[in-house]
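> Sharing a sequence plus its predicted fold:
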Amino acid sequence: GTSGGVLAPLLMMGGALGGLESLVLPSEGTGFWALVSMGAILGGTMRSPFTGVIFMLELTHDVNMLLPLLVAVTMAHGFTVLFLRRSILTEKVARRGFHLSREYAVDPLEILFAKEVMRPNIVALPPTAPSALLVESLRVDPTKGPQRLFPVVDGSQRVLGVVTRVDLQKLVDDGGAGAGEKFPTIIRSTPTFAYPDEPLRVVVHRMAHSGLTRFPVVARSEGRELLGLIALDDLLQARSLNLDAERRRERVLRMRFPLPFSFFGRKSAVVTDAEEEDDGDQTEAQ
C-alpha cells in the first residue's frame, strides 16, 4: 500500500513553517501565514493543490483566504513537480519497484469488453469430424489469416474442448485418411474460456496467468455455447477502437466571419461537420 498517516504531520509542519514565516514576513493577521503554509505543504507534497485549498477553507470558512491559498499551493505544486520525482503518497510504492507515472488516463482494456473484439466467424469442429473436414479446416483464408485454435462443439454448439492448429496439422500429415478416427485423441477437454461481458483487462490477466494467447468465448450459461474466439492480436483492436472513438469525439468547429476586410474575411481552419458534407456534395456534383 501507499503511505498513510501523513495528513496530520503535514499540517503540523505547515503550521510550524508559517509560524516562522510570520516572524519575518509582513503581519496579515493571526494565523494567516500558518494557514497559507499548511495549504502549500499539503497541496505540494501530496500533489493535490485543490485538496489543499478546499481543506483549508473548510477548516476556517474564510473565503478571503482563497486567493492567497491558490497562489501558495500553485507555487508549491510547481516546485514539487519540477524538483521531486514523486509525491509522498507514491514514493513508498515506487521504492518497491512498481512503475508509476503522473498521467491519468482511461485504460482501453478497462472500458472494452471481449464481445467487442472477439471473432464471431470462426471454424468449429465436431468431435466426430471426418478427415476431409479436418483438411478443409486447415485452409487459410487470405483475408483473415490462419486460425490457430479450433473449438470442438457438439450439435448444440456447446464447447467440448479445443484443438490447436499445430496438433491438427500434425494429425492430418501423419494420419492421412484415418485422421478422423484419431481426432478425439488430440482434443484438449479442459480449455480456458473467456466470457463476452468480461473487460479485456480480465482476459489479459487470464492469458498471463495461463500462458495461453487464445481463448474460446462462451456464454455464461451452463451450456457454454460458443460465441467466438479471442486472441492476443484481437486485443490490439482495443487501442484502435479507443483511438477511433477519440477522433469521433473531438469535433472541430469551423467558423466563418463575414467581415469587410479581406484579411479578416479569410475562412477559419475549422468548419462544422454539416459544412464539410455540403462541400463534399458540391465537389461530387462538379
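Looks like it came in fine.

> contacts and neighbour counts: CA atoms only from here.
Noted.

> Which secondary structure state is assigned to residue 151?
Following DSSP: H, G, I helix; E, B strand; the rest coil, the label given to residue 151 is strand.

> what's the neighbour count on residue 127?
20 (other Cα atoms under 10 Å).

> go on, residue 216?
25.

> a strand runs through it, doesn't it?
Yes. Assessed with three-state DSSP, residue 216 lies in a strand.

> you'd agree it is up against residue 224?
No. Between residue 216 and residue 224 there is no contact, the gap being 10.0 Å when judged by Cα atoms under 8 Å.

> Just give me the residue closest to the centre of this structure.
Central residue of the chain (Cα atoms, centre = their mean): residue 107, 1.1 Å from the mean position.

> and that residue, how far is that from residue 122?
With distances taken as Cα to Cα, to the nearest Å, residue 107 is found 28 Å from residue 122.

> what's the answer for residue 269, then?
Between residue 269 and residue 122 the distance is 46 Å, computed by Cα to Cα.

> between the two, which one's more packed in?
residue 122 (15 against 10).

> Look at residue 248 and say how many residues are nearby.
9.

> First-to-last residue distance for stretch 40-60?
End to end - Cα to Cα - stretch 40-60 spans 15 Å.

> list the buried ones in that stretch?
40-50, 52-57 (16 or more other Cα atoms under 10 Å).

> Below is an additional structure, to be compared with the one above:
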Amino acid sequence: MPVSLILSLCLFKLLSWSISLGSGTSGGTLAPLLTIGGAIGALAGHAIEGVFPGLAINLPLAALVGMSALFAGASRAVLTSIVFALETTHQTNSLLPLLAACAGSYSISFLLMENTIMTEKIARRGTKTPESYESDWLEKWTVGEVATRSEVFLADTSTLPEVYQYLRQTTTKCQRFVVLDTDHHFRGIVSLSALITYPDQTAPLHVVMAAKQYPSISPTSSLKDAIELMTRKQVDMLTVVSADESTIRILDYTNLFSAYQTGLREYTHREKHISVRKSLSKRFAYAKKGKQTPWKSGALSGNE
C-alpha cells in the first residue's frame, strides 16, 4: 500500500471520526481507533525503515502493534487489545511487541488522561465514571471507631431545671447527652435542643425522652449500616450500645462527615497523578538559571 494512501486514510479517518463524535453521537469508537492506529503504526514503520534500513522492519507487524497500542491507550484495556490482535491475526510472534507497545501506551494514558475515550463524554455530562473498582469508605470503619464518648451522663428522674443547673456547673460544650436510670442502666440519649424546646420546662427527663426516641446500633456495625438506619428512622444521631452496655457512645452526622473527609484525603493522596507539565517546567527553570536540578545535584537526601 503506498505511503500516501496510508497517510490519507489516517488523516481523513481522524477528521471524519472527530466530526462524528463532536456532533453528539455516542458509539463508533472501536473501528476508527483500529483504523487510525494501524495507519499510524504503518507510517511509523515506514519512517523507521527509511532512517534505519538495516533493521528490516516488518510493516504488517508495525501496523498491528500501532492498532493495538492506540486502542490500549484510549480505552485502557491492555489485555483486551493484546488478545484481540492475537485472535484476529494468529500471529503469536507479535506477542512481545504487543506487550511492550500496549504497556507503554497505557502508562502514558494513565499519566496524562483523567478519563478514557469510553467515559470522557459521560464524565463531561457530570456523571461519575470510576476507572477502577473502589471500596466503599463507609464500610471500612465500624461505628465504634468513629462514635464519640459522652462526657455528660444524666439521670432520667431529673427535672429540666436540675439538668440546666448541672450543665452550668460542668461548663460542658456537649450538645447530646446519655441518660441513665437509677441502676445506671442505659435509657437513651437526648439533645440540648430537645430540652430547650420542650413545652413543659418542669417535666422530668424521662418524659422529655419519650417525645423523641433515637434507635441504637452495635459498635461492630459499619458506618454504611448506620447511615441506612438514620435514613429509615429520619434521625440525625444514634446510640452506640454494646450487648453488655459496657460501651455507650453517640454517633451523629459530624462523626460521619469526619470519617468521609478522612477517606477522601486518603483517596486523593493515593490517586494523585504525576504532573508532567510541572516537572518539565521545573527542569526548564533550572536550565535557564544554569543550575542542576535538585535530584541530580544531590541536594535531596534521606526523607527529603
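Perfect, thanks for sending it. Every value quoted in this text rests on a predicted model; they were computed, and no experiment measured them.

> Give me the nearest residue to the aligned partner of residue 197 of structure 1 in structure 2, chain neighbours excluded.
Here residue 197 of structure 1 is matched to residue 220 in structure 2, going by TM-score structural alignment. Leaving aside its chain neighbours, residue 220 of structure 2 sits nearest to residue 142 (5.5 Å; criterion: Cα to Cα, 6 or more residues apart in numbering).

> I'd assumed residue 218 was in contact with the one you found.
No. Applying Cα under 8 Å as the test, residue 142 of structure 2 and residue 218 come out as separate, 9.1 Å apart.

> which element follows the helix or strand where residue 62 of structure 2 lies toward the C-terminus?
Take DSSP states H and E as the rule and residue 62 of structure 2 turns out to sit in helix 59-75. Note on helix 59-75 of structure 2: by DSSP H and E, the next helix or strand toward the C-terminus is helix 78-89.

> Can you check what angle separates that next one from helix 59-75?
150 degrees (axes from the mean of the first three to the mean of the last three Cα atoms, to 10 degrees).

> can you list the residues that contact helix 78-89 of structure 2?
64, 68-69, 71-72, 92, 94-95, 98-99, 102-103, 106 (Cα atoms under 8 Å, 6 or more residues apart in numbering).

> one more time with 10 Å, if that's ok
Under the contact criterion Cα atoms under 10 Å, 6 or more residues apart in numbering, helix 78-89 of structure 2 has outside partners 34, 64-65, 67-73, 75, 90-99, 101-106.

> list residues touching both of residue 216 and residue 224 of structure 1?
Applying Cα under 10 Å, 6+ apart, one finds that residue 216 of structure 1 and residue 224 are jointly contacted by 159, 193, 195.

> top of those by neighbour count?
Neighbour counts for those, by other Cα under 10 Å, peak at residue 159, which reaches 26 neighbours.

> helix/strand/coil for that residue?
On the three-state scheme (three-state DSSP), residue 159 of structure 1 is labelled strand.

> wait, it sits on residue 226?
Yes. Shown here, residue 159 of structure 1 and residue 226 form a contact pair, counting by Cα atoms under 10 Å, at 6.1 Å.

> about what we covered before: give the contact list for the residue nearest to the centre of structure 1.
Here residue 107 of structure 1 is in contact with 200-201, 238-239, 242 (criterion: Cα under 10 Å, 6+ apart).

> Same check on residue 284 of structure 1?
Residue 284 of structure 1 is in contact with residue 278, counting by Cα under 10 Å, 6+ apart.

> can you give me the helices in the stretch 1-150 of structure 2?
Using DSSP state H, counting those that start in this stretch, the helices of the stretch 1-150 of structure 2 run over residues 3-22, 30-51, 59-75, 78-89, 95-112, 120-124, 143-146.

> Next: the stretch 101-250 of structure 1.
Using DSSP H, counting those that start in this stretch, helices in the stretch 101-250 of structure 1 cover 108-111, 114-117, 131-137, 165-175, 179-182, 200-210, 232-249.

> Compute the first-to-last residue distance for stretch 139-149 of structure 2.
21 Å.

> whoops, I mixed them up, stretch 190-210 of structure 1
Using Cα to Cα, the end-to-end distance of stretch 190-210 of structure 1 comes out at 12 Å.

> outside of that stretch, which residues touch it?
107-118, 151, 159-163, 211-220, 224, 226-232, 235, 238.

> Please apply the same query to stretch 181-197 of structure 2.
Contacts for stretch 181-197 of structure 2 (Cα under 10 Å, 6+ apart): 150, 153-158, 160, 163-164, 174-180, 201, 203, 205-206, 208-216, 237-241, 245-246, 248-250.

> Recalculate using a threshold of 8 Å.
With Cα under 8 Å, 6+ apart, stretch 181-197 of structure 2 has contacts from 155-157, 160, 175-180, 201, 208-209, 212-214, 239, 245.

> Next: stretch 21-38 of structure 1.
With Cα under 8 Å, 6+ apart as the test, stretch 21-38 of structure 1 has contacts from 10-19, 52, 56, 68-69, 72.

> go again using 7 Å as the cut-off
Residues from elsewhere that reach stretch 21-38 of structure 1 (Cα atoms under 7 Å, 6 or more residues apart in numbering): 11, 14-19, 56, 68-69, 72.

> Quick one: buried ones out of the contacts of stretch 190-210 of structure 1?
Using 16+ other Cα under 10 Å, the buried ones in these are 108-109, 112-118, 151, 159-163, 213-219, 224, 226-231, 235, 238.

> Please indicate which of the contacts of stretch 181-197 of structure 2 are buried?
Among the contacts of stretch 181-197 of structure 2, the ones that count as buried by 16+ other Cα under 10 Å are 155-157, 160, 176-180, 208-209, 214, 239.

> which one in structure 1 is aligned with residue 71 of structure 2?
Under TM-score structural alignment, residue 71 of structure 2 pairs with residue 42 in structure 1.

> who's in contact with its match?
Applying Cα under 7 Å, 6+ apart, one finds that residue 42 of structure 1 lies in contact with 10-11, 52.
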